[in-house]
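Asks: Here's a sequence, model it:
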Amino acid sequence: MSQNTASTGAFAPLKQGLFAVIWAATILGNTGSFMRDVASSWLVTGLSSNPAAVALMQTAATLPIFLLAIPAGVLSDILDRRRLLIFVQLLLASVSGTLLLLSHNNLLTVDYLIALTFVGGIGAALMGPAWQAIVPELVPRPQLRNAVALNSLGINIARAIGPATGGLLLAALGAWAAYGADVLSYVFVLAALLWWKRPQKPKDALQEHFFGAFRAGMRYVKASRELHRVLLRAAIYFAFASAIWALLPLVARNLLQSSAGFYGIMLGAVGVGAIVGALLLARLRQVMSSDGLLLLSAALSALVMVVLALLPVQWLALPLMVLLGVSWIIALTTLNGVAQAVLPDWVRGRGLSVYLMVFNGAMAAGSLFWGLVASQTGLVTTLLLAGAALLLSALLFWRLTLPSGEDDLQPSGHWDAPVVEGDAHADRGPVMIQIHYQVAAADRPAFLATIKKFSLSRRRDGAYAWGIAEHSAEPDTLVEWFLVESWQEHLRQHQRVSHADADLQREVVSFHRGDSKPVVHHLLSLH
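Replies: Below is the predicted model of the structure:
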């Protein structure tokens, strides 16, 4: 094996001690969470036989993430991510502790379960962007996609262990035991986070504040065509795939006529399948594109739903759950890995928060929709409809390809420092930046096509308006202009411009025919 292969292999990130410790701790934490979830999901089917009420549990878990993902992403970019994660772990431990007390005293109701699941969803919303955004801090960039895949593998190792263990605890001792195990699991996660001595970043005069960071993040998302493709593909996939997850407790209880223990084993089989899928992914990526992987995942999930609907027998359900796990890990890792790869570090938390919002919004809306459909048409018809719709949508959107994510998004620092004389307070604005190019008439069409592509870079990094104008007295002089909300935000723009942007800027400047570099003017508002 070559040194390069060893350093970028599927398990290479585990050679990074910090990543390995936090990865192991999260497996234990997620194992406890799956114990909690299987207990809550099973309890609600006993408290209510209405499919809509059962599906509402999935909605309660994912709706807070849809609503709070973007604010959570802003917080993950402007706060110390380690401290934020510690706070969230304490919040989630308190939720499970409350469930433990209520279940031990036989006080749990559907309302309590949904409400506490919703609070747990708030914790998950706060945790998601920060947890994913710390990955690049723990591993070198060449190992990033493998680290994302290992995180998904870790979650599904927990999925293989947690539900089965939770189901056994639920059957043997009661729900309080599963909830108690979850409370204990948070101890390990907190210990790992406390052990991590995250380097303190020096105070930055350009440190963003919440609302400014929010606007900057939304400008980036609005202008990132690559992220748009990821979000659209994720929304379509998860809206249809959510059916099997929302209805699985009812499939286990009503179609398969199984017990709580078997339901836990079913979820454990999903985890086993996810582990198998994660191990296969490195090889699959060598022969299939991201789009091919997503189509494969849709086909497998659709197959599981159709076969479960037509042949609801327990012995067949377990291999189907393994297949579902393979499908799920392929979709999650593919979409999340591409989303990570198209986001620069400065906006990673905010960009991932939008991805998580779309993911959980699609899951929440899809779960509620398929629960209502099942209430009217029955489980079998709903599973058939959802499976067919998932496969058809994957085929229809095949041509909307996912981005490669190979661009170098690290800051290039190639912009010259702006010349300032007199008063230029940080909050002064808006600011207009003008760049004067000398472009020959024959080159104008190619120049305009190139600079319009470059305009997306300006908008992603801070501009809220952009345009190109012709000098009335000098037809060969073309003026690019863009507006930034403050002088401070423009200085941040200097820090954000990436190597990929620098390559495109060199292509734009190659059309310039002047004796020196294009002239840049900075104009500050007087009001």
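Asks: For the rest of this, base every contact and every neighbour count on C-alpha atoms.
Replies: OK.
Asks: what number of residues lie near residue 421?
Replies: Residues lying near residue 421 (other Cα atoms under 10 Å) number 6.
Asks: How much space separates it from residue 481?
Replies: With distances taken as Cα to Cα, to the nearest Å, residue 421 is found 21 Å from residue 481.
Asks: and if you look at residue 282?
Replies: Relative to residue 481, and taking Cα to Cα, residue 282 is found at 45 Å.
Asks: And those two? Which one has more around it.
Replies: The residue with more neighbours, out of residue 282 and residue 481, is residue 481; 21 against 14, by other Cα under 10 Å.
Asks: So the more buried one lies in a helix, does it not?
Replies: No: counting by DSSP: H, G, I helix; E, B strand; the rest coil, residue 481 is not part of a helix but strand.
Asks: Wait, it touches residue 470, no?
Replies: No: the pair residue 481 / residue 470 is not scored as a contact, 11.0 Å apart, by Cα atoms under 8 Å.
Asks: Which stretches in the stretch 1-150 of the chain count as strands?
Replies: Remark: no strands are assigned in the stretch 1-150 of the chain by DSSP state E, counting those that start in this stretch.
Asks: Same check on the stretch 401-527 of the chain?
Replies: Under DSSP E, counting those that start in this stretch, the stretch 401-527 of the chain gives strands at 431-438, 463-470, 477-484, 519-524.
Asks: who wins for proximity to residue 406 among those?
Replies: Closest to residue 406 of those is strand 463-470 (Cα to Cα; 24.1 Å).
Asks: Can you list the buried residues in that closest one?
Replies: By 16 or more other Cα atoms under 10 Å, the buried positions in strand 463-470 come out as 463, 464, 466, 468.
Asks: Serialize those to TSV and add fields for distance to residue 204.
Replies: Below are these laid out as TSV (distance: Cα to Cα, whole Å):
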residue	distance to residue 204
463	21
464	23
466	28
468	33
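Asks: nearest to residue 257, of those?
Replies: For the buried residues of strand 463-470, the nearest to residue 257 is residue 464 (57.6 Å; Cα to Cα).
Asks: contacting residues for the closest one?
Replies: Neighbouring residues of residue 464 by Cα atoms under 8 Å, 6 or more residues apart in numbering: 219, 482, 483, 484, 485.
Asks: burial count for residue 497?
Replies: Neighbour tally, residue 497, other Cα under 10 Å: 23.
Asks: That one against residue 411, yeah?
Replies: Yes: checked against Cα under 8 Å, the pair residue 497 and residue 411 is within contact range at 5.5 Å.
Asks: To compare with the earlier structure, here is another sequence to fold:
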Amino acid sequence: MTLMSVGYNVVRSIGPALGGVILALLGPLTAFAFAALTDLVPLSAVLRSKWQVRSSPLPRERMTTAIHDGMRFTAISSEIRVAIVRATLFGLSSISILALLPLLVRDQLAGGPIVYGVLLAGFGTGAFIAGIGNSYLRRITSQNRLITLASVACATCCLLLALTSSVAVAAIALAIAGAGWVVTWTGTDVCVQLASPRWVVGRTLSIYYALTYGGMAAGSWIWGAVAQYYSLTWALEGAAAALLLVAAVGKLLPVRLWEESDQGAFDFRPPELALDLKPRSGPIVIKVEYSIPEENIEEFLSCMRERRRVQSRAGARDWTLQRDLQNSTLWTETFRTPTWTDYLRLNHRLTVTDREVGERLAALQVGDSPPRLSLSIERSTSPAPGSQVQPVPFVSRP
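Replies: Take a look at the predicted model:
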């Protein structure tokens, strides 16, 4: 992710300056024609790439189901939620720098395309330097502190841009903002990826990018409206205040990297069944019985809270935990899946780290026997459509 950001910002450093020179010397038609030709290079690379699709023993999910499962996983995973909230707020505030830059060049710096290209090159240069040193920065401090400092750096840039009329000072300020830009986006991107198993990583990243780019789109409109109805200085100073608030949010919503978790899929073998189930047979009821001594109940309940989160984000529905009234050591975990395929998909989605929760629960059992798993299928007692129902005779009481 850092290498991608570095490469992107190297091009960002060279491209605007080159575009400004072409625009000033040859006009907009030549500049845009040159930009269109350069787009053919990545397009040809995509066309020549050979994509490897990971095979699955399960049928392809429907689009609506896949979207729903991705949104549910994102909503249940606290580390992904925090990264998305922090990134969206940062994008909402920091986009003011790039959105208001043309106005700054024209009205405050009295410049043209070349000045605009130079300032964007300064932004890209700062991003490039931060990308090179990002791994070192993560070794000496936490990712949450880096993202907080990046928000402060972008706030400093906004204040400098609001107060200066010097191109050199503006270029230095934009270099500071570029560094904060890369540190924030690489940190939140990596956080979302590390917290997402392979089966859902594309969906969580899609939600992440949709919300963060939506925040940047909204921020561009907000700060542009402030600049239009009030002033450019007010807009930049307001953005600086907003970025300082975003930095303060880091105390309430710290970003954590889950580097030690194993998000690889667990090797699951379907159990043997007495019934011949079809892929869409269901609903399936899953019950797991635990025998827990009194001294292990607190730890058991703590593990069960994690177990509920793990099972629910993988696809479990109506998850409950019951304690037997006649046998105080007997606890039953119950949940449902809509179909047999959904049950198989749930188990294929569980990672090695998720399975460790089950191992901790098994260690709390009485004796050496593992928890007892039972599978059943719900059957309705309602009559089939078109069948004749025998009326229940009415017998009056004497």
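Asks: so what's in contact with residue 481 and residue 470 of structure 1 at the same time?
Replies: Common contact partners of residue 481 of structure 1 and residue 470 (Cα under 8 Å, 6+ apart): none.
Asks: Looking at the contacts of residue 464 of structure 1, spot the one nearest residue 69 of structure 1.
Replies: Using Cα to Cα, these come closest to residue 69 of structure 1 at residue 219, 16.0 Å.
Asks: Alignment lookup: the closest one to structure 2.
Replies: Matched to structure 2 by TM-score structural alignment, residue 219 of structure 1 sits across from residue 72.
Asks: Can you tell me the closest non-neighbouring residue to its match?
Replies: residue 313 (6.2 Å; Cα to Cα, 6 or more residues apart in numbering).
Asks: how about the one you found, what's its match in structure 1?
Replies: In structure 1, residue 313 of structure 2 lands on residue 460 (TM-score structural alignment).
Asks: Which residues are in contact with its match?
Replies: Applying Cα under 8 Å, 6+ apart, the residues near residue 460 of structure 1 are 219, 220, 221, 222, 223, 224.
Asks: residue contacts, the fourth one?
Replies: So that's residue 222 of structure 1. Contacts of residue 222 of structure 1 by Cα under 8 Å, 6+ apart are residue 460.
Asks: Over to the third one?
Replies: Taking Cα under 8 Å, 6+ apart as the criterion, residue 221 of structure 1 is in contact with 227, 228, 351, 460.
Asks: Scan those and report the most crowded one.
Replies: Result: residue 351 is most packed of the contacts of residue 221 of structure 1 (other Cα under 10 Å), 29 neighbours.
Asks: name the element that one belongs to?
Replies: Residue 351 of structure 1 belongs to helix 348-377 when assigned by DSSP states H and E.
Asks: likewise residue 151 of structure 1?
Replies: helix 144-172.
Asks: and if you look at residue 265 of structure 1?
Replies: Short version, using DSSP H and E: residue 265 of structure 1 is in helix 260-287.
Asks: How about the contacts made by residue 90 of structure 2?
Replies: 151, 243, 246.
Asks: what helix or strand does the second one sit in?
Replies: Yep, that's residue 243 of structure 2 we're talking about. helix 232-252.
Asks: thinking again about what came up before, in helices, which of the contacts of residue 221 of structure 1 fall?
Replies: In helices, judged by DSSP state H, the following of those are found: 227, 228, 351, 460.
Asks: what ranges do the helices span in the stretch 101-250 of structure 1?
Replies: 110-133, 135-138, 144-172, 175-195, 210-223, 225-250 (DSSP state H, counting those that start in this stretch).
Asks: Residue 439 of structure 1 is nearest to which of the ones you listed?
Replies: helix 210-223 (26.3 Å).
Asks: The closest residue to residue 455 of structure 1 other than its chain neighbours and residue 523 of structure 1, how far apart?
Replies: Leaving aside its sequence neighbours, residue 455 of structure 1 sits nearest to residue 466 (Cα to Cα, 6+ apart; 6.8 Å). Counting by Cα to Cα, the separation of residue 466 of structure 1 from residue 523 of structure 1 is 14 Å.
Asks: same question, residue 202 of structure 1
Replies: Note on residue 202 of structure 1: its distance to residue 523 of structure 1, by Cα to Cα, is 30 Å.
Asks: And for the aligned partner of residue 164 of structure 2 in structure 1, the neighbour number?
Replies: Using TM-score structural alignment, the partner of residue 164 of structure 2 in structure 1 is residue 311. By the criterion of other Cα under 10 Å, residue 311 of structure 1 has 13 neighbours.
Asks: before we move on, what about residue 290 of structure 1?
Replies: Neighbour tally, residue 290 of structure 1, other Cα under 10 Å: 21.
Asks: Same check on residue 360 of structure 1?
Replies: 28.
Asks: what's the answer for residue 332 of structure 2, then?
Replies: For residue 332 of structure 2, the number of neighbouring residues by other Cα under 10 Å comes to 18.
Asks: dump the residue contacts of it.
Replies: Contacts of residue 332 of structure 2 by Cα under 8 Å, 6+ apart are 287, 288, 289, 290, 321, 322, 323, 324.
Asks: what's the most distant pair in the contacts of residue 464 of structure 1?
Replies: Counting by Cα to Cα, the most remote pair of those is 219 and 482, 13.5 Å apart.
Asks: any shared contact partners between those two?
Replies: By Cα under 8 Å, 6+ apart, the residues touching both residue 219 of structure 1 and residue 482 are 463, 464.
Asks: Give the residue farthest from the middle of structure 1.
Replies: The outermost residue of structure 1 relative to its centre, with distances by Cα atoms, centre = their mean, is residue 473 at 50.4 Å.
Asks: For that residue, give its distance to residue 19 of structure 1.
Replies: Look at residue 473 of structure 1 and residue 19 of structure 1: by Cα to Cα, they are 61 Å apart.
Asks: Kindly report the same for residue 243 of structure 1.
Replies: In terms of Cα to Cα, residue 243 of structure 1 sits 34 Å off from residue 19 of structure 1.
Asks: More neighbours: the two, which one.
Replies: More crowded of residue 243 of structure 1 and residue 19, by other Cα under 10 Å: residue 243, with 28 against 21.
Asks: Give the equivalent position in structure 2 for that one.
Replies: So residue 243 of structure 1 corresponds to residue 96, using TM-score structural alignment.
Asks: Residue 517 of structure 1 now?
Replies: So residue 517 of structure 1 corresponds to residue 370, using TM-score structural alignment.
Asks: The helix holding residue 265 of structure 1 aligns to what range in structure 2?
Replies: Against structure 2, helix 260-287 of structure 1 falls on residues 113-140 (TM-score structural alignment).
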